[in-house]
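Undergrad: Okay, structure incoming, though there's no sequence with it:
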């Protein structure tokens, strides 16, 4: 453990230093208080061992990989792993081509908690190396031409069609998403992430680089974490915009807390998560720790619920992840039918969007986020993408859902100029 005088400066240098390697991952809580986080800031760099695989036997391969590497693992789960879990497929185009599952054992790992720096893997000398790293902000970003995959009219038409599925009883709720993208995009991923994180600091933010592929994430949502024998999931359903006027902002927050439509959306997903956790739980241990908690972020207020259970000792913790994936907040209910309709009505593969990244600790604890409010970038083919979506129920207003999508996209649009 080492005390550092200027922690923000060290964190900035640490990311720049890590980014010089082909693979690195940052997990950053932005000083949000969270009883389940073991570190405020974790940065993993360079590769000792790695696993990259497609859906089919990906979760089993991860089990074997973890069994032979009982150390820190950092990695991601792509939304397309749904095809391994259920009898589904995806025929939409994918311009980003992230691996479907990727994990690595880092050569270097640094954690920061309460202002103390801890070298978890590697030599203490890397602290000096990072402190001496020269940070340059000289790359000017060319203006990006952001395009929408759907016109507003197309979006509204699809929402009406999905409401007909709800009316027919196919589903109760679906998370429908649309893509914004830029071709021939040249960005500095680190500078872009820093700008996004300044504008929209969130508790599960992160940066993941795998060679030419980048996730720049300002996600506020936890998918699933394990602490000892306890599993915790914190789905978000319910969004309201912020106001600069203090009293008005407080009123908006109270309206969200008491909004019956938002509560009904939230409770459907809470039920779905309870169902997913039941597959991995000690019988009778699934409980809702908090229902309809309202939390404030720079752009939005969000309604977040917390569901937990005791992990059944007969269930491998990686099977517990599989049993809950993809997260209910990004699919809908019932989950399988919602995923079939997502495939039918969306225009591109989700890929890493609404997937997850995070880490597994040496003792088998883990923490994984939900990849939303995130820029996905492939520097090899210069394709940049981000998606936004919302929960569609029969009561929803398609115009308002469209406006909510733009609200969720606002921080990223601002950062990309």
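TA: In hand now; what should we look at? Everything numeric in this text was worked out from a predicted model, so none of it was measured.

Undergrad: C-alpha from now on. contacts and neighbour counts both.
TA: Fine.

Undergrad: distance of residue 295 from residue 45?
TA: 32 Å (CA to CA, to the nearest Å).

Undergrad: How about residue 300?
TA: From residue 300 across to residue 45, the span is 32 Å (CA to CA).

Undergrad: on that earlier part again, between residue 295 and residue 45, tell me which one has more neighbours.
TA: The neighbour comparison of residue 295 against residue 45 (other CA atoms under 10 Å) goes to residue 45, with 27 against 15.

Undergrad: in what helix or strand does that one lie?
TA: Assigned by DSSP states H and E, residue 45 belongs to strand 41-53.

Undergrad: how about that strand: buried residues?
TA: Of all the residues in strand 41-53, those buried under the rule 16 or more other CA atoms under 10 Å are 41-47, 51-52.

Undergrad: Kindly report the same for stretch 225-235.
TA: Buried residues in stretch 225-235 (16+ other CA under 10 Å): 225-227, 230-235.

Undergrad: So which residues lie in contact with stretch 339-353, not counting its own?
TA: Stretch 339-353 is contacted from outside by 77-80, 88, 90-94, 96-98, 100, 149, 158, 174-179, 331-332, 371-372, 374, 376, 386-387, using CA atoms under 8 Å, 6 or more residues apart in numbering.

Undergrad: put this beside the first:
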């Protein structure tokens, strides 16, 4: 049921943040809490919100204002099918908690202290996200607060026994998730900002004081976004040094040949081998994101700043999405470049759909997605909603399928994430044996690449993409990793070139950022 909110309009001194639309009143705040307490919920998360006009502001300019005054900021955007802007963009800064994982050690970093968790990552996250019952406000966007971060590929070692891990040369955290109780959403349909300040309500919380503190946070956000001046980062030229790789061309081709031997011997049907490129970079990291969103718009655009580490990505592929108890995966396998004319584009689509190798590989990964969901979904509910349809992006087109199922009793979004992790499209099939072969043939651990990036909320929902087409920026270096699916008839040189081509869009974004053409 929709609850009444204040509908009066009031002037604002802000040029960027437009007219006031409405705000949750204390009366509504109080009524929602009392209703949920009567239902037996003692610990609540209530998003106090304010809507304001924002036709003179963009997600990029808002982020630049936000990050100048608050640390550890994030920006999540979406371009559906590579061509249509998703309804909401989400921004946040100043997390109240960070969860960091290295091996089996899980540490909770609070603003004033750190403590080691007594449980594993998945149990820790489940406890943190379930502690408070979320109060739903129907008119708000799907994400009103929760955790934003990544699960590195090597987190699979907590889920499966992989006996021979390669060297961990970058020594990145296996996972990092920041918890945010204050979030800004861009509503691109209404051209409004939705400012949300979450309140954690305990049985003894003084409600007037809690509401006033939330409104003060909304005022702070409004002031940040209303700054008249905007400091736009200057471009910095890329060094003349070429990209370096953790594989030589010959070594990669030899790894492909060895992988094919495993296929001939019946160990696997497919395995994804990848190489990691690196280049020095001393410019503003956010310029890379600004360039990437222009060069390669995708369903999952993200910039997550952890201070010592930034993730910048334009992933096309869902890892797993859970909303209201329904889980979805969208395996992608099969690629062609975009045509230079509409006629050439259509011809390339027809060629992709008719290619038996692409179809066979796609079917294998759809079956793997069905099996993954079948581990946590109610029997008989897993289905292929759409099979092998073509989705176009700025540089390429892909074959995509949608597989979904209803979570079984006793399973939640974190179970679905664990069941589907890592995706078959970045590991292989059968998955565990493919990962053992990846450990043998790749020279270093993958780190963030082929893991998961996204958010989890207090309502039990989760939206994660596969960490591909992703830059990791750390200590003045950009790392880009790209892979190729190896099957029985793979040609080593062509697979090597595929990894180089997949990295090309990110390299192009780096050059755009350096050129100042933003």
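TA: Structure's in. What do you need? Everything numeric in this text was worked out from a predicted model, so none of it was measured.

Undergrad: hmm, back to that, whichever of the contacts of stretch 339-353 of structure 1 end up buried, select them in PyMOL.
TA: Selecting the buried subset of those in PyMOL, with 16+ other CA under 10 Å as the burial test, is done by:
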select buried, resi 77+78+79+80+90+96+98+100+149+158+174+175+176+177+178+179+331+332+371+372+374+376+386+387
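
Undergrad: follow-up on the earlier one: and the helix or strand following the strand holding residue 45 of structure 1, how far out from the chain middle?
TA: Counting by DSSP H and E, the next helix or strand C-terminal to strand 41-53 of structure 1 is helix 58-68. Relative to the chain's own centre, helix 58-68 of structure 1 is displaced by 22 Å; criterion: CA atoms, centre = their mean, to the nearest Å.

Undergrad: cool, stretch 436-454 of structure 2 as well?
TA: In terms of CA atoms, centre = their mean, the centre of stretch 436-454 of structure 2 is set 17 Å apart from its chain centre.

Undergrad: against structure 1, where does it fall?
TA: Mapping stretch 436-454 of structure 2 onto structure 1 (TM-score structural alignment) gives residues 340-358.

Undergrad: Same question for stretch 480-488 of structure 2.
TA: On structure 1, the counterpart of stretch 480-488 of structure 2 by TM-score structural alignment is residues 386-394.

Undergrad: Contacts for that stretch next, please.
TA: With contacts defined as CA under 8 Å, 6+ apart, stretch 386-394 of structure 1 is touched by 159, 162-163, 166-167, 172-181, 237, 265, 332, 353, 372-376, 401, 404-406, 408-409.

Undergrad: go on, stretch 469-478 of structure 2?
TA: 278-282, 285, 308-315, 448-449, 479-482, 502-503, 506.

Undergrad: Any of those buried? List them.
TA: Listed as buried from the contacts of stretch 469-478 of structure 2 are 278-281, 285, 309-315, 448-449, 479-482, 502-503, 506; burial here means 16+ other CA under 10 Å.

Undergrad: among the residues you listed, which are in strands?
TA: 278-280, 310-315, 479-482 (DSSP state E).

Undergrad: List the ones among the contacts of stretch 339-353 of structure 1 that fall in strands.
TA: 77, 174-179, 332, 374, 376, 386-387.

Undergrad: If we only consider these, which is nearest to residue 8 of structure 1?
TA: residue 374 (22.1 Å; CA to CA).

Undergrad: Now that closest one: closest residue in space that isn't a chain neighbour?
TA: Nearest residue to residue 374 of structure 1, sequence neighbours excluded (CA to CA, 6 or more residues apart in numbering): residue 217, at 4.1 Å.

Undergrad: That neighbour -> structure 2?
TA: Under the alignment (TM-score structural alignment), residue 217 of structure 1 pairs with residue 313 in structure 2.

Undergrad: try residue 12 of structure 1
TA: Taking TM-score structural alignment for the superposition, residue 12 of structure 1 sits opposite residue 60 in structure 2.

Undergrad: And for residue 148 of structure 1, the neighbour number?
TA: Neighbour count of residue 148 of structure 1, defined by other CA under 10 Å: 14.

Undergrad: nearest spatial neighbour of it, skipping sequence neighbours?
TA: residue 180 (4.6 Å).

Undergrad: Next up, the contacts around that neighbour.
TA: Contacts of residue 180 of structure 1 (CA under 8 Å, 6+ apart): 146-149, 385-387.

Undergrad: repeat that for 6 Å
TA: If you count contacts by CA atoms under 6 Å, 6 or more residues apart in numbering, residue 180 of structure 1 has them with 147-149, 385-387.

Undergrad: before we move on, what about residue 358 of structure 1?
TA: 74-75, 367-368.

Undergrad: for residue 227 of structure 1, same thing?
TA: residue 365.

Undergrad: distance of residue 219 of structure 1 from residue 356 of structure 1?
TA: Plainly put, residue 219 of structure 1 is 10 Å away from residue 356 of structure 1 if you go by CA to CA.

Undergrad: Doesn't the match of residue 12 of structure 1 lie inside a helix?
TA: Yes - counting by DSSP: H, G, I helix; E, B strand; the rest coil, residue 60 of structure 2 falls inside a helix.

Undergrad: how about the helices in structure 2?
TA: For structure 2, the helices defined by DSSP state H cover 26-38, 59-67, 121-130, 207-225, 249-264, 285-295, 342-354, 356-374, 413-420, 431-441, 492-515.

Undergrad: Distance to residue 383 of structure 2 for those helices - can I get that in a markdown table?
TA: Converted to a markdown table, the helices of structure 2 look like this (distance: least, CA to CA, whole Å):
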| stretch | distance to residue 383 of structure 2 |
| --- | --- |
| helix 26-38 | 35 |
| helix 59-67 | 36 |
| helix 121-130 | 26 |
| helix 207-225 | 43 |
| helix 249-264 | 29 |
| helix 285-295 | 33 |
| helix 342-354 | 21 |
| helix 356-374 | 7 |
| helix 413-420 | 15 |
| helix 431-441 | 20 |
| helix 492-515 | 30 |
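
Undergrad: Can you say which of those is nearest to residue 84 of structure 2?
TA: Minimum separation from residue 84 of structure 2 across the helices of structure 2 (CA to CA) falls at helix 285-295, 12.5 Å.
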